[in-house]
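S.K.: generate coordinates for the sequence data below:
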Amino acid sequence: MSSAAPRTAGQDHLWSVDEHLEDILATVRPLEPIELQLLDAQGCVLVEDVTVPVSLPPFDNSSMDGYAVRVADVAGASEEFPAVLEVVGDVAAGQAELLQVGPGQAARIMTGAPLPPGAETVVPVEWTDGGLGEGPVTGMRARSLAPTGADGQVQVYRSAEARAHVRAMGSDVKAGDRALEAGTVLGPPQIALLAAIGRGSVRVRPRPRVVVLSTGSELVQPDQELGSGQIYDSNSFALTACARDAGAIAYRVGAVADDAETLRSTIEDQLVRADLMVTTGGVSVGAYDVVKEALSHVGDEDEAGSGIDFRKLAMQPGKPQGFGSIGPDHTPLLALPGNPVSSYVSFELFVRPAIRTLMGLDDVHRPTTRATLTADEALTSPKGRRQFLRGTYADGEVTPVGGAGSHLVAALAHADALIVVPEDTESVEPGAEVEVVLLR
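M.R.: This next block holds a predicted model:
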C-alpha cells in the first residue's frame, strides 16, 4: 500500500517520465506477506528461503522396470551365455518391506521402487527374457514385466555396472540444501519442487488485486450494437489483460459514464477488493474530464495523506497523468489517459512497475536493449518530449509499426517493442542506434 501522498508541483510544471515513475515507486510499498497453500501461491513471490527437510529422492530407487541384481552375478552375461538367476520376488513403488537379494538371486523391480538390500544395480527388462525363458524382451513385451516363470528364474543377457539405472538418494537435492531463495516467483516447476520436499504451504507476498475501470459516456461493451458517436470500450480489456500479464489478480469494471458522482461512488465501492486502482480517460482538460473532477479534491474528505495529483508529463503519447491514493487504506490510484495507445504505453511505463513493486520483486521494469533502427525515413519527435513509438524487434534491429497517433490500436497489436526517442532528439535517421523497451 502507499505510505504518503505524491509530491505536488505548480499547475504548469512539466514532469519528466523519470520523475513521475520515481514518485510512484517511492510511494507504493510491497504487500504484507501471508501464508498460502501451494496452488494459491502460484505467481507469488517467496519472502523467505526454503530449506530441504528431506533428501530428494529420499532413497535409492530404480529408474527402469527390470531386475535388481548383484554386479558379480551378471558379469560377462550375453545372449549366448546368459546369467540365470533365481527370482525371489517383486519390489513395487511404495513398498514398505524390502526383499533381500543374495548371491545368484534377482528381485523384479518397478520404476521408482526402492533398491532392495543386497542389490547393487538394475538390469532393464529389455536385457532379460522377462522370466519367460523366451529370449530378450522386445517391442510391446518390453512395456511391462511378465509374471515370473514357473521355474522362478530369469535369464539376463547383458552385464551391468554398479548402480546402473539407480537414482541415488539425494541426487536431486539433499537435506539441508536451499531449495528456493527469497524473491523467487513461484511457477509450476517451483510448485512441483515444494510439493516434492513436503511443503504444503509457503510464506509469500500475495498477488496484488488491481481494479481497472474506464470512463466515457461514448463507450459501449463488445458484442453490443454501436450507436451514433459510440465506440467500443477496449481500454478496460487491454489494461486488465496487462495487469494479469504483470502478475496481478485483475478485475475489470464496466465503463462509467461521464458523471463525477457516479465515478466516485463506483471507485468507493471497488476499494474493498483493490490493492491498486487504475482508471483510463477523463484526465485531460476537456469539459467532461470526470476523473479530475471526481478525484481532484478527494484528499479534502479522506484521511490525511490521501489525494490525487494530476500532472502533465514530458512524453508522447501519455502527457496527462494522475497519481495518488484514495480511501482509508490509502489505496494507490493511477489515472491514465483515454486514448488506447496512450493508456497502454502509460501502463507499461508506470502501472506495471507499481504492480511488480507491490509483489515485492526487485526488478520491476521491462527489459531494454539497444537496436539498429530500420525504417524508410527518419523518425521525428517533438522537442522536449520523450517519445515512445511502437515497433517490432528481432536480431538487434527494430522497425516502426504504424504512426505516432495515440489511437492506432491495430498497429499496437502487431508491436512487441517500444522505440524510445529522448527529449533532446527531434530526428532519428535509419541505421541509428536507439533504445528499445521489449514488451514480450
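S.K.: could you use CA atoms for every contact and neighbour count after this?
M.R.: Will do.
S.K.: and the gap between A83 and Q153?
M.R.: 10 Å (C-alpha to C-alpha, to the nearest Å).
S.K.: could you do V212 as well?
M.R.: When C-alpha to C-alpha is applied, the distance between V212 and Q153 equals 71 Å.
S.K.: those two: which is more packed in?
M.R.: Comparing V212 with Q153 by neighbour count (other C-alpha atoms under 10 Å), the higher total belongs to V212, at 29 against 20.
S.K.: check which helix or strand covers the more buried one.
M.R.: In the assignment (DSSP states H and E), V212 maps to strand 209-215.
S.K.: same question, A411
M.R.: helix 409-413.
S.K.: buried residues, that helix. List them.
M.R.: When neighbours are counted by 16 or more other C-alpha atoms under 10 Å, the buried residues of helix 409-413 are found to be 409, 411-412.
S.K.: who touches the following helix or strand past it?
M.R.: On the C-terminal side of helix 409-413, the nearest following helix or strand under DSSP H and E is strand 417-421. Counting by C-alpha atoms under 8 Å, 6 or more residues apart in numbering, the neighbours of strand 417-421 from elsewhere in the structure are 381, 386-393, 398, 400, 428, 434-440.
S.K.: does anything pack onto the very next helix or strand once past strand 417-421? Which helices or strands?
M.R.: Once strand 417-421 ends, the next helix or strand along the chain (criterion: DSSP H and E) is strand 427-428. Packed against strand 427-428 by the contact rule (3 or more C-alpha pairs under 8 Å, 6 or more residues apart in numbering; DSSP states H and E) you find strand 379-380.
S.K.: after the strand it packs on comes which helix or strand?
M.R.: Toward the C-terminal end, the helix or strand that comes next after strand 379-380 (DSSP H and E) is strand 386-394.
S.K.: would you mind getting the angle between that next one and strand 417-421?
M.R.: An angle of 140 degrees separates the directions of strand 386-394 and strand 417-421 when computed by axes from the mean of the first three to the mean of the last three C-alpha atoms, to 10 degrees.
S.K.: report all helices and strands that strand 386-394 contacts.
M.R.: Under the contact criterion of 3+ C-alpha pairs under 8 Å, 6+ apart, the helices and strands touching strand 386-394 comprise strand 315-316, strand 397-400, strand 417-421.
S.K.: let's see this one next, to set against the first:
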Amino acid sequence: MLDSTELALYRRLAREQAVGRAPSLVAAVVRDGEIAWSGARGRVGADRPTDDTQYRLGSITKTMIATAVLRLRDEGKLELTDPLERHLSGTAFGSATIAQLLSHTSGLTSESPGQWWERSPGADWAALASSLEKDATKLRPGFKFHYSNVGFGVLGELVARHRGRSWYDVVREEILTPLGMHRTTPHPEGAHAEGFAVHPFADVLLPEPSPDAGAMAPAGQLWSTITDLGRWTSFLGGHTGGVLSGGTLAEMRTMNTVDDTEVWTTGFGLGLMVARHQGRHLAGHTGSMPGFLAATLIDAATGTGALCLANSTSGVGITTLCLDLIGITEEREPALPAEWQPSTVDPKLLALTGLWHWGPTPYLLRVQSDGLLSLDPATGGGRASRFHPTGPDQWLGLDGYYAGETLTVGRGPDGTADHLNLATFIFSRTPYDPAAPIPGGVDEAGWR
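M.R.: Below you'll find the predicted structure:
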C-alpha cells in the first residue's frame, strides 16, 4: 500500500491501543485474498507481537463449525431444514432445525446452565445435554434472533457424530489444513499472548483463565494468529480454497435474521454475522473470551476486509476498529472493479437473452460473466432475481423475490423458446403473446 495509507492505518491502530488500554493489539487488512497490511502495538512479554503470535478467537470459532455443517449439507448428509432430533437424538430441544441453530433463531438459552462456562473447565457432551433437559428453550424456535453459545456446542457435537471424530479434528482436517492455517489450535502453542483484564480505574493487569470449555468449546475455544486469521478472512470473502463452493459461502453470508429490527445494521446468516456500514455489506464475526477480543469482517464485493486481535477482556472497540480499517483502505485506495473480458456463451443460452414480458411489464434476461442468469425489470423497481442452472432448460432462483423458485424455459415445436414459466408466472416475448400459454387466455380481439 501507499506509505500514507499505511501510516493512517497504523495511526488508527495506535489510537485504539492507547485509548482502549490494550496490553497488545494486532490488526491486518486483506485485499484480494492476501494480507496487504498488518500492524502491532503493545507488548507480549518483553517483545512486540508479530503476525505469528497467537490470540484467542472466541466466537470466530463458530464460523468454522458452521463451515463444517455446510460441508455436511453439501455432501447430502443433512438438510438445513432437518430437525436436530434427526441427527442428534434425545435432547429436549430436538424440534429446532439446523438452520435455526446456525442463525441463532432456535430459541435455545444463550449460555449453558451451571457455572460461567467461559471461565470454568467444561463438562463433556453427556453432562451438557443433561443440564439442558429442563428450561433450555427460552423462545419459540424461529420466533426471533437470540444469540446462543449453547447452540454451537450442539452443532459441534452434531459434526462430531457425523464424522466419527472430535469437532476440532474435523475442522483441522477439512478446513484449517486445506487453507494453510497451521497455527490455529484449541490451546496456545508457541508464541502467544496471555489474556488480561485491565483495571477500570488504574493501569494494572489481572491474568484471566483460559480453561478447556469441553462440550461448549465449539462456541469459542480456538486460538489463532494474524497470518491464519487473514487466510480465514479471505476465505469468508470468497477465496474458498475448495473447502466450500462459492454458492454455499454466499448462502452463509446472506442475512437470515436481524439483531436490530428497526433499521437493521447487524444480523446473522448461517453462522456468520452480517452488517451494513457506510454502504458496504460485510460478513464475518466478532469474538470475546476472558482476556481476549477478536473480530474479522470482509466486504465480498470489493475483497477488502480487516481483522483485529487483542489480549484484553474489554475496553477495545474491536468491531469499530475493523470497520475503520476497511474504511481507511477503501477511501485512500479504493478497490478497482474487475477488468472486463469477453467470455464464451452457449448459443442456445444466448438466444434466451433480451426482452421478456410479465403481462404488460417488460423484463430483461441477461447472461452474467459467472454463468448465472439475471432477470430484472427493464425500467424502475420490481422483482429481480438471479438464477443458476439445475438441468436442461431449468434454473433455480438464488436471491430476491424468486429465491428458491424454478424458472423453466418453454419451447415451441421448432425448439424456439417462446415463454418462461417462473413459479407459474408466464413471461412471453411480447406482452400477452397469444402463442404463449397465458393462464386465462388472451382476448381474441387483441390490443385495442
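S.K.: report the TM-score for the pair.
M.R.: For these two chains in superposition, a TM-score of 0.22 is obtained (TM-score structural alignment, normalised by the length of structure 1); 168 aligned residues with a C-alpha RMSD of 7.4 Å.
S.K.: follow-up on the earlier one: how about JSON lines for the helices and strands packed on strand 386-394 of structure 1, with mean neighbour count and distance to V50 of structure 1 added?
M.R.: As requested, those are exported to JSON lines (neighbours: other C-alpha atoms under 10 Å; distance: least, C-alpha to C-alpha, whole Å):
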{"stretch": "strand 315-316", "mean neighbour count": "24", "distance to V50 of structure 1": "43"}
{"stretch": "strand 397-400", "mean neighbour count": "22", "distance to V50 of structure 1": "41"}
{"stretch": "strand 417-421", "mean neighbour count": "23", "distance to V50 of structure 1": "36"}
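S.K.: what segments of the stretch 251-400 of structure 1 are strands?
M.R.: Residue ranges of the strands in the stretch 251-400 of structure 1, as given by DSSP state E, counting those that start in this stretch, are 276-280, 307-313, 315-316, 320-326, 331-336, 368-373, 379-380, 386-394, 397-400.
S.K.: ok and the fifth one relative to strand 307-313, angle-wise?
M.R.: What that stands for is strand 331-336 of structure 1. Strand 331-336 of structure 1 runs at 30 degrees relative to strand 307-313, counting by the same axes, to 10 degrees.
S.K.: next, the angle from strand 331-336 of structure 1 to strand 209-215.
M.R.: For strand 331-336 of structure 1 and strand 209-215, the angle between their directions (the same axes, to 10 degrees) works out to 40 degrees.
S.K.: any buried residues in the host helix or strand of S130 of structure 2, and which?
M.R.: Secondary structure assignment for S130 of structure 2, by DSSP H and E: helix 125-131. Counting neighbours by 16+ other C-alpha under 10 Å, one finds that the buried residues in helix 125-131 of structure 2 are 125, 128-129.
S.K.: for the one helix or strand S288 of structure 2 maps to, buried residues please.
M.R.: Using DSSP H and E, S288 of structure 2 sits within strand 280-289. Applying a neighbour-count criterion of 16+ other C-alpha under 10 Å, one finds 280-289 buried in strand 280-289 of structure 2.
S.K.: could you list every helix and strand in contact with it?
M.R.: Strand 280-289 of structure 2 sits against helix 226-237, strand 273-277, strand 292-299, with contacts defined as 3+ C-alpha pairs under 8 Å, 6+ apart.
S.K.: check which helices and strands the longest one sits against.
M.R.: Using 3+ C-alpha pairs under 8 Å, 6+ apart as the contact criterion, the elements in contact with helix 226-237 of structure 2 are strand 24-31, strand 34-42, strand 280-289, strand 292-299, strand 304-310.
S.K.: re earlier: show me what counts as buried in the helix or strand following the helix holding S130 of structure 2.
M.R.: Scanning forward in sequence from helix 125-131 of structure 2 by DSSP H and E, the next helix or strand is helix 149-163. Within helix 149-163 of structure 2, the residues scored as buried using 16+ other C-alpha under 10 Å are 149-160, 162.
S.K.: which of these sits closest to D324 of structure 2?
M.R.: Ranking the buried residues of helix 149-163 of structure 2 by separation from D324 of structure 2, with C-alpha to C-alpha as the measure, puts N149 on top at 27.5 Å.
S.K.: how close does the closest one sit to T266 of structure 2?
M.R.: When distance is defined by C-alpha to C-alpha, N149 of structure 2 is 18 Å away from T266 of structure 2.
S.K.: ok, now Q394 of structure 2?
M.R.: In terms of C-alpha to C-alpha, Q394 of structure 2 sits 35 Å off from T266 of structure 2.
S.K.: again with L420 of structure 2
M.R.: When C-alpha to C-alpha is the yardstick, L420 of structure 2 and T266 of structure 2 sit 37 Å from each other.
S.K.: now swap in E16 of structure 2 and tell me
M.R.: Applying C-alpha to C-alpha, one obtains 22 Å for the distance of E16 of structure 2 from T266 of structure 2.
S.K.: same check, this time on S131 of structure 2
M.R.: Per C-alpha to C-alpha, S131 of structure 2 is found 31 Å from T266 of structure 2.
S.K.: quick check, R56 of structure 2 in contact with I226.
M.R.: No: the criterion here is C-alpha atoms under 8 Å, and R56 of structure 2 misses it with I226 at 11.1 Å.
S.K.: higher neighbour count, those two?
M.R.: When R56 of structure 2 and I226 are compared on other C-alpha under 10 Å, the one with more neighbours turns out to be R56, at 34 against 26.
S.K.: and stretch 243-260 of structure 1, how far apart are its ends?
M.R.: One end of stretch 243-260 of structure 1 sits 25 Å from the other (C-alpha to C-alpha).
S.K.: nearest to E251 of structure 2 among the buried residues of strand 280-289 of structure 2?
M.R.: Distances from the buried residues of strand 280-289 of structure 2 to E251 of structure 2 were compared by C-alpha to C-alpha; the smallest belongs to A283, at 11.3 Å.
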